[in-house]
Structure formats: C-alpha cells, structure tokens
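A.B. asks: Quick one, fold the following:
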Amino acid sequence: MKIVLLSAANNVHTVKWANGLARSGVHVHVISLHAMTQDFDSSVSVHLLPFKASLGYLLNVFKLRKLLKEIEPDLLNAHYATGYGLLSVLARQSCPNVISLWGSDIYLFPKKSAVHSWLLNYILCRATAIFSTSYCMQKELNSQSLAKGVPVSITPFGVNIDLFKPIPAIQNDNAQRDKIVIGTVKSLKHIYGIDVLLNAFERLVNEVPECVFELQIYGEGVEADSLVKLATQLGIAKQVIFGGFVPNNEVPQILNRFDLYVALSRSESFGVAVLEASSCELPVLVSDAEGLCEVVSDKSTGLIVPIDDIASTTAALKELVMDAGKRRLYGLEGRKKVVDKYSETACIDTMIAAYKQVIERKSYP
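C.D. replies: Next up, the predicted model:
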C-alpha cells in the first residue's frame, strides 16, 4: 500500500502517523507546505511544496498534481480539513481522497461565519471519506449538518507506550520528597483553562495548609504573561513553576515527576495529552469537555469535573492529593486502558484498516 500524507511536516502528530505507518509496511510519502522540523524514519519520503501558508493552499495545486502523478499513491490523506483539505480537493487527484479532522477545523472554523461553514462543507463533501480522531468530533460534524453522505471512520491518535511509561528511578526520587506535585503540559491558551487550575490550586493551598504543594505548568502560548501575573495576584507565585516549551520526547520525563496530571480544557476534541499522562501511570483530573470524557473513565482512571467550576476542581484536587492509594489505583487503571485501547500500534492498525476499506470501495469523486 502506498499512501501520501498531505500534512504539516513540522507537527509531531504528522511524524507519528508517518513513522507508525512506515513501520507497519506502508510506503509513506509526506507532502507539506511546512518545513520539516521533526525526525521522520528513513523510509518516509518527504516532499516540500514551494509556496507556504496561507496562500500556499491555493498556489500549490499544480505542484501537488504533478507530485501525485509521479508517486501514484493508492490513497491521499489530507490532515486538517481547512488548509491541507482544501488543497487536496482542488488538486482533483485520481485516487481516493481522505480528509482527517483534528479539532479546531470543525469546532472553530465553521462558526466564524456562514462563508466559513460553506467552505468547510464544500471541502468535506468532495472527500472520499472522513477520518475523525474521536466520536465527539463526529457528533459535532453531524450537529452542523456537514458532509452529509460522506462515510466517517474513527481513527484516534495513538500513544507510544514504550516512550510514555513509568520511570522507576524518577518515581523513587518522588517518594523521597515532602511535597505533592500537580502538573499539566498544555498550550497556554484560554481554551485550556489554565486560569481555572491556578484558582483551584490557590484554594487547595489555603484549605490544606498541612501539606506542601507545587504546581508545574509546561507549555507556551499567548496567555503566558497573564497567567504568570495571575499566579502572583493569587499569592501562589512561589509554588508555581512555568517550565515553558518541552519537546515531545522529553515530556515523559516531566510527567513522571508529577503526582497528578490536570487538564481543564473548555473545549477539547481528543485528549491525547491526558492519555500520555495515563500511560505514565498518572492519575488524571479533567474537565467534562467531550474529548476528555471520551478518554477518561470517571473514578477509574481519574476524576471528571464540570468546565469552569473552580469549587468542584478544588474538591477533586483535595480528594486526590489526600489519598495516595487512590492516585496509585487510578494511575494503574489509566496505563491499562491506554495499553489496551490507545497504543500507537493499535491506532495505526485501525488507520490501515480504514485505508483498506476506502481503497476497496473502488468508487470515489
């Protein structure tokens, strides 16, 4: 099977899909507007288009057609509906065209205006099939009456369970310390609710003075300065560490230093970061954003609280920090769930099976 991924070569998820498919025997070509900043396996062929975003999604049409004629793939898979998806349908390739949804292309883009909604529907209706990383994203697609009649398959992001795993040496060091570390690894944007976490942490510190707590926040984003300012205003600056950006391959080291992982997103299409934490045997506390509820089993792998509810978040934090046995149990169950359902290997197998199903239909636009 020969597959072309039309996707951002500088995105870690593109690299994971490409490398995972290649290791499973698929001949993979990546075509991208974005310069390669990630490590692809040597068996993956990467082609850079001449024109960059945003006009590149229009100006690269003829170059993409030429490349597809040279490669002669069995299937083209465009990742992200708005942008690469548009380029894929304008190129009018002579093979099945699958568009993979990632999140904001469905949750945010079509709600900007009627024109944006029309454009997204135009793109998706010209796809042979649509791949969604989560069931809740498929539900959102249906609620907006987009891409009627186009078949949809669920192809979740997978976790490298050999990379994201417990590290005994770090955990042994954790056992010697006298503080409880709460942490998160997310972009510092309003949508991810870091402000809610800071407010709940401040209440936790004041309500449980007999314990020593530390909050570690890793990531970068437009709200970095305002969140640092908020921590100061709340009087918790000395207990909060803003660690900045962390490369994906270093995240397991960070996660293993936490006693508890928290993700309080106001909207989330799929909780891959939460799954990575669970894979490291961390208990998780998440908001009830649909994508997070899909990957967390309440009172089994973690706790779920209402979006933007500081009081409920504080209560859940207290419940978990005061019960080491419960944290341990949730962490073990979380790892088991990831291994059973969300391992990289299992998700690549799901993707390949979906590809074969599309190819075997033998009818496409």
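
A.B. asks: make it CA atoms for all contacts and neighbour counts henceforth
C.D. replies: Fine.

A.B. asks: Spell out, range by range, the helices that occur in the stretch 151-300 of the chain.
C.D. replies: Along the stretch 151-300 of the chain, the segments classed as helices by DSSP state H, counting those that start in this stretch run 168-176, 194-207, 224-233, 251-255, 272-279, 290-293.

A.B. asks: quick one: which of these is nearest His79?
C.D. replies: With C-alpha to C-alpha, the closest approach to His79 among the helices of the stretch 151-300 of the chain belongs to helix 272-279: 16.4 Å.

A.B. asks: Could I get the buried residue list for that closest one?
C.D. replies: Using 16 or more other C-alpha atoms under 10 Å as the test for burial, helix 272-279 gives Val272, Ala273, Val274, Leu275, Glu276, Ala277, Ser278, Ser279.

A.B. asks: please give me the structure for this one as well, since I'd like to look at both together:
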Amino acid sequence: MGRLLWSALELAGFEPVLASEKRSFDSQGDADFQHAMKKQGSAEAEALIAKWRARPEDAPKGWFTYHIYHKAPDWIGPTVCAALDIPYFVAEASHAPKRARGGWQMGYEAAASAIRSARAVFHMTRLDGECLKPLIAADNALVLLPPFVDIETFIENAAQIDIDAAVTNAGGRKDVNNLLAVAMMRGGDKLMSYQQLGAALARLKTPDWQLLVIGDGERRREVEEALAPIGDKAVYLGAMAPDALPAWYEYADIYVWPACGEAYGMAFLEAEGCGLPVVAGNIRGVPDVVKDRETGLLTVPGDAAAFAAAVDQLLADAPLREKMGQAGRQFVREERTLAKAAEILKSHIEGVL
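C.D. replies: Below is the predicted model:
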C-alpha cells in the first residue's frame, strides 16, 4: 500500500521525495526502544530542518506519512512541519484507545499527537474512521480513502504459467473445484487464520475440492499442522512473485481466508479484480473490500460452521460464483482504482496547499 500511495500521489500531480528511511516499528512494547527511536527521530528531524533551511528552494511544500499507529509513530514529520510551517498529512492512521496504557503508551501518545496535527487524515476503513474522529480538530479533515489496487498494471504484468503442471507437480488434482488462499506463513494473526481455515474446511460437505496454498515462511510446519484436518486436499505451491498471482486468481473458483486481525486485506481486492468470489471473516476492515452477498460471502469471525456453509454454498452454485466474480471485477475496476485514489488525494491535499 505504501508503494501504491506513492504512485497515486504521482498520478495526482505531486512529486513525492523519500525524506527518511527510519523505521520506528516496535513489536514488543519496549519503552527503552521507543525512547531511543524518539531521540533518533529528533536528530533526523533537526538534520532535515537544517538542510531545507539552508536550501529553501529544495524544501517540501508538505509532509506525507503512511501508517501511523501505536507500534509505529512518526518521530520526525510533525517536528519538521512545525519548524518549516508546512502542512502535515497522514494516510492509514489508526487509533486504539486500549493502548493508552501499557508497553506502547509512549508510541500511542506520539501517534495520537501526530494525528491531531495533521491537516488531512486519510483513513482506509470505516472502523478506523470512527476511532480517529475524536482526534480530528475542527479545521482539519478526516477523509475516507478506501483501499485500492492498480489492477490494470497487476493484470498487464501477469506472467504466463502452466497451471495444470504446477498443480500436478505439487501433488494436486485436476478437474476439481479449487479454493485459493494467498498468505505469508508467519505467527500471530496469519497462523490463526490458517488454523481457522483448516477447522472450517474440514467441515465441508462438498466432496470434490482442494485448497491451493500460495505462501511460505518460518511457520510452515505450524501451517501444515493447521491444515492437517483436510489431509491431502491441501496443495502447497510455495511463495510466488506478484506477477504469478493473476494466473492463480483466474484459475481458482473461490478465494478463502478467515482474515483474523486483518486491517482490510489487499489480496481480497486482487482476487476480486480478477473475477474471483470471496469467502472471508466479517472482521475489521474486510467489509470495506468485500461486499457481502455481492462480491463474496462474509461470515461471523471464528465461526467454522458458518465459514464452511458459505464455501459449500458457492461450491454448489456455479452461476452464483460467476455473478459474484463479475460483480467483484466491476467493483475493483470502477471503484477501487489508482485513479480514484489519486483524485481523492489531489482534492484534499491541493485544498490545504
């Protein structure tokens, strides 16, 4: 999404320049680490301020930061903006009041302060928007920028793949319905999603199907254990480059993913853009990218029986799959495009500048 936002800013007529490569992410809630990041951020901010004051012709007209939250606050941008008197913009911020105390308190407070200072905060889900509302000053804007993909480029760059051979080589079968999941094999929410997926698919009543799994990672063994309930119906295809994915989205019959803890899920948009209906958990930002009963079916989070019933429904109804696939293709290619995102960014950023 960071790269897509960069492309959207360029399409909107702006000239983005990477000001810093500093990464403030703190996965542990370590106060000492946050203090160190604050100190390093302050030093980097002062260096940038000095550089741009010495060469004002090179100074930016505004600052744009992507994905601020308690684990990854912006220790640089607000300081630079205050010193140079330029506006601050934020995309995909999130605000979780439950983090006001505990290991991430310092990061939480820094993120909240940065969000309050932003002239425009672009949020990508309705849930995030509701949480951010209390931080938005009367003169600043809270703007919905729905998740988007550059689906045209995604399709144009698609690699040619011998799908049948790849499936056979991985131990899969031909002439069955293909479910598809694309996800890294790591701990936390990803592993939990694989576990829920295995439990749900083991309940399917439809006999002729297999699960194509694209992804790899350090938790491969645990993922295989999670999918053990479906036995040899799990076909592991390994990690793939992005240009390989369109062919698999086109080949599969249903995209399946419980989406535990998912912010929204870029793979859902990719799948829909390729005409693939979705079954997913109705959680967090997923309803912002999957239109329930139009482009797919959303189920109660963690309800294995409901997830299985939704998959069975689509497996048994090819016309419904086709209808949802076409609706998904239209939704992504008309409403969730790079051009639409550029239009929103251009309107609100230019309005401030």
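
A.B. asks: Can you pull the TM-score for these?
C.D. replies: Scored against TM-score structural alignment, normalised by the length of the second structure, the superposed chains reach a TM-score of 0.79; 321 aligned residues with a C-alpha RMSD of 3.2 Å.

A.B. asks: before we move on, the earlier item: export the helices of the stretch 151-300 of the first structure to TSV and append columns for distance to Ala311 of the first structure.
C.D. replies: TSV is the format used below for those (distance: least, C-alpha to C-alpha, whole Å):
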stretch	distance to Ala311 of the first structure
helix 168-176	28
helix 194-207	7
helix 224-233	18
helix 251-255	25
helix 272-279	22
helix 290-293	19
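
A.B. asks: which of the ones you listed sits most buried?
C.D. replies: Ranked by mean neighbour count, those are led by helix 272-279 with a mean of 26 (mean count of other C-alpha atoms under 10 Å).

A.B. asks: so that one matches what in the second structure?
C.D. replies: The aligned range for helix 272-279 of the first structure in the second structure is 266-273, by TM-score structural alignment.

A.B. asks: which one in the second structure is aligned with Asp340 of the first structure?
C.D. replies: Match for Asp340 of the first structure (TM-score structural alignment): Glu334.

A.B. asks: what's the distance between its match and Lys205 of the second structure?
C.D. replies: Plainly put, Glu334 of the second structure is 36 Å away from Lys205 of the second structure if you go by C-alpha to C-alpha, to the nearest Å.

A.B. asks: circling back to that earlier point, take the buried residues of helix 272-279 of the first structure and lay them out in JSON lines including distance to Arg23 of the first structure.
C.D. replies: Listed next are the buried residues of helix 272-279 of the first structure as JSON lines, based on distance: C-alpha to C-alpha, whole Å:
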{"residue": "Val272", "distance to Arg23 of the first structure": "21"}
{"residue": "Ala273", "distance to Arg23 of the first structure": "23"}
{"residue": "Val274", "distance to Arg23 of the first structure": "25"}
{"residue": "Leu275", "distance to Arg23 of the first structure": "22"}
{"residue": "Glu276", "distance to Arg23 of the first structure": "21"}
{"residue": "Ala277", "distance to Arg23 of the first structure": "24"}
{"residue": "Ser278", "distance to Arg23 of the first structure": "25"}
{"residue": "Ser279", "distance to Arg23 of the first structure": "21"}
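
A.B. asks: For Asn174 of the first structure, state which of those is nearest.
C.D. replies: For the buried residues of helix 272-279 of the first structure, the minimum distance to Asn174 of the first structure (C-alpha to C-alpha) is 16.0 Å, reached by Ala277.

A.B. asks: Check which helix or strand the match of Asp340 of the first structure maps to.
C.D. replies: Element membership for Glu334 of the second structure, per DSSP states H and E: helix 318-335.

A.B. asks: quick one: the helix or strand that that helix is followed by to the first structure mean distance?
C.D. replies: Sequence order places helix 338-352 as the next helix or strand after helix 318-335 of the second structure, per DSSP H and E. Averaged over the aligned pairs, helix 338-352 of the second structure sits 1.4 Å from the first structure after superposition, using mean C-alpha distance after the TM-score superposition for the first structure.

A.B. asks: on that earlier part again, ok, which of the helices of the stretch 151-300 of the first structure comes nearest Leu141 of the first structure?
C.D. replies: Across those, closest to Leu141 of the first structure is helix 290-293 (C-alpha to C-alpha), at 13.6 Å.

A.B. asks: Against which helices or strands is that closest one packed?
C.D. replies: Applying 3 or more C-alpha pairs under 8 Å, 6 or more residues apart in numbering; DSSP states H and E, one finds that helix 290-293 of the first structure contacts helix 135-143, strand 284-287.

A.B. asks: in the second structure, what residues pair with that helix?
C.D. replies: Across the second structure, the stretch matching helix 290-293 of the first structure (TM-score structural alignment) is residues 284-287.

A.B. asks: How about residues contacting that stretch?
C.D. replies: With contact meaning C-alpha atoms under 8 Å, 6 or more residues apart in numbering, stretch 284-287 of the second structure is reached by Thr125, Arg126, Leu127, Ala259, Gly261, Glu262, Ala263, Tyr264, Gly265, Ala280, Leu298.

A.B. asks: Over to stretch 226-241 of the first structure?
C.D. replies: Under the criterion C-alpha under 8 Å, 6+ apart, residues Ile194, Asp195, Leu198, Asn199, Glu202, Phe213, Glu214, Leu215, Gln216, Ile217, Phe242 lie in contact with stretch 226-241 of the first structure.
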